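*Asks:* One predicted model, sequence on top.
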Amino acid sequence: MSEEQNAQNTQNLDVPEHLQYSQDHVWIDTSTSPAVVGVTEYAQDQLGDLVFVDLPETGGHVEAGDEVLELESSKAVEPLVSPVSGTIKYVNREASDDPSVINNDPYGEGWLLKIELDDDEPDLLSAEDYAKIIAA
C-alpha cells in the first residue's frame, strides 16, 4: 500500500487510512451503513493468537464506552469497548467460530460487529493520529 492509503508506525503494523480509530484499539468504517467495527492489528498483535470471541446478540443497543464483547487469547481476556453508540445489526459468526480470522485479517474478514449508528457524532481518531499513539 502507498503512504496515502496506509499510515505506518514504528512497529510496522497496518493502520488503514480509510478507517477511524478509538484509543482502545478499535477501528470503525463509518463509510458503510451499518458501520463496521473490529480490532486493530496492534490490538490483535498484543493479544496474540485468539482462541475465543464472545459476541453479543444482534438487536441490542450500545453506548460509546460500553464493553460489547470479549476477546480471549492464551495471554489474556480483553473487552472490546464500543467507540460508537447504536444498534448492533450483525455479528461476525465466522470470527466467533474461527477466531484466527481476526489475527489473519483484522481489517477485512476479521470484522466483529456492524452497528447502525445513532445520530451522535463519534469521537474518533484519524489513521495518522492513531498511528502516533501506538508508536509512542
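*Replies:* Noted; the coordinates are in hand.

*Asks:* rest of the way, CA atoms for contacts and neighbours
*Replies:* Noted.

*Asks:* Show me the helices in the protein, by range?
*Replies:* 41-47, 93-97, 100-104, 127-135 (DSSP state H).

*Asks:* closest one to residue 28 among the ones you listed?
*Replies:* Closest approach to residue 28 among these (C-alpha to C-alpha): helix 127-135, 10.8 Å.

*Asks:* try this one side by side with the last:
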Amino acid sequence: MWQKIVDWFKHLFSHQAPVHRESNGLWWQEDNGTVKVGLASQVIDELGDITFLATPQVDEQVDKHDQLIDIEGGKAVETFKSPVKGKISRVYAAYQDDPASLSRAADPLLVEIQPA
C-alpha cells in the first residue's frame, strides 16, 4: 500500500515531457533542450523486414518538415519529416549499421536534434 502511495507521488512530481506521436508513426519528445525522435514499433512492423535506414549526420542542419528518416522494408519505403528546425546532435548509428535490428526494438530512438 505504501509503495503505491510513494509511486503516485513520484509520478505526480516527475517532470518528464510528453511524447508527441505523429499520425505516420514518428514520435518525438523534448528532453532538457534536445528533441529525441524515433519511430513507433507498429510502423516498423508494417514495413516488413527492414533493409535500409538513412538519417542526417551529426552537426547537419534540418528545417522543420525536411526529410529526416528514410526507411526501407520488405513491404514499403517511407520518408519521415523533421518535427523541428535545428542541428542533429546525435544519431543512433547501431540501427544504420544493422537496420534489421529496428524490428527487435520497442519504439526505437533514431536521432536527437538541438532545436534552433
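*Replies:* Received the coordinates, thanks. Note that this is a predicted model, so its numbers are computed, not measured.

*Asks:* Let me see the TM-score of these two.
*Replies:* Here the TM-score for the pair of chains, by TM-score structural alignment, normalised by the length of the second structure, is 0.74; 100 aligned residues with a C-alpha RMSD of 1.9 Å.

*Asks:* right, so of the helices of the first structure, which gets closest to residue 80 of the first structure?
*Replies:* Per C-alpha to C-alpha, nearest to residue 80 of the first structure of the helices of the first structure: helix 41-47, 10.0 Å.

*Asks:* Packing partners of that closest one?
*Replies:* Packed against helix 41-47 of the first structure by the contact rule (3 or more C-alpha pairs under 8 Å, 6 or more residues apart in numbering; DSSP states H and E) you find helix 100-104.

*Asks:* Touching stretch 50-57 of the second structure from outside, list them.
*Replies:* Stretch 50-57 of the second structure is touched from outside by 44, 68-74, 88, 91, 95-96, 99-100, 102-103, 111, with contacts defined as C-alpha atoms under 8 Å, 6 or more residues apart in numbering.

*Asks:* Near the nearest residue to residue 101 of the second structure once chain neighbours are set aside, how many other residues are there?
*Replies:* Excluding the flanking residues, the one nearest residue 101 of the second structure by C-alpha to C-alpha, 6 or more residues apart in numbering is residue 95, at 6.3 Å. Neighbours of residue 95 of the second structure under the rule other C-alpha atoms under 10 Å: 19.

*Asks:* Next: the one 3 residues further on.
*Replies:* Using other C-alpha under 10 Å, the number of residues around residue 98 of the second structure comes to 13.

*Asks:* Where do the strands of the first structure begin and end?
*Replies:* Applying DSSP state E to the first structure gives strands spanning 6-8, 14-16, 20-21, 26-29, 35-39, 50-54, 61-62, 67-73, 77-81, 86-91, 113-117.

*Asks:* So which of those has the densest surroundings on average?
*Replies:* Comparing those by mean neighbour count (mean count of other C-alpha atoms under 10 Å), strand 20-21 ranks first with a mean of 25.

*Asks:* still on that earlier bit, so can I have CSV of the strands of the first structure showing distance to residue 131 of the first structure?
*Replies:* Putting the strands of the first structure into CSV (distance: least, C-alpha to C-alpha, whole Å) gives the following:
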stretch, distance to residue 131 of the first structure
strand 6-8, 6
strand 14-16, 7
strand 20-21, 10
strand 26-29, 12
strand 35-39, 14
strand 50-54, 23
strand 61-62, 26
strand 67-73, 22
strand 77-81, 19
strand 86-91, 26
strand 113-117, 23
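
*Asks:* out of the ones you listed, nearest to residue 128 of the first structure?
*Replies:* strand 6-8 (6.1 Å).

*Asks:* Show me the contact partners of the closest one.
*Replies:* Residues contacting strand 6-8 of the first structure (C-alpha under 8 Å, 6+ apart): 14, 15, 16, 17, 127, 128, 131.

*Asks:* cool, and stretch 89-109 of the first structure?
*Replies:* By C-alpha under 8 Å, 6+ apart, stretch 89-109 of the first structure touches 34, 38-41, 44-45, 48-59, 110-116.

*Asks:* Much appreciated, bye for now.
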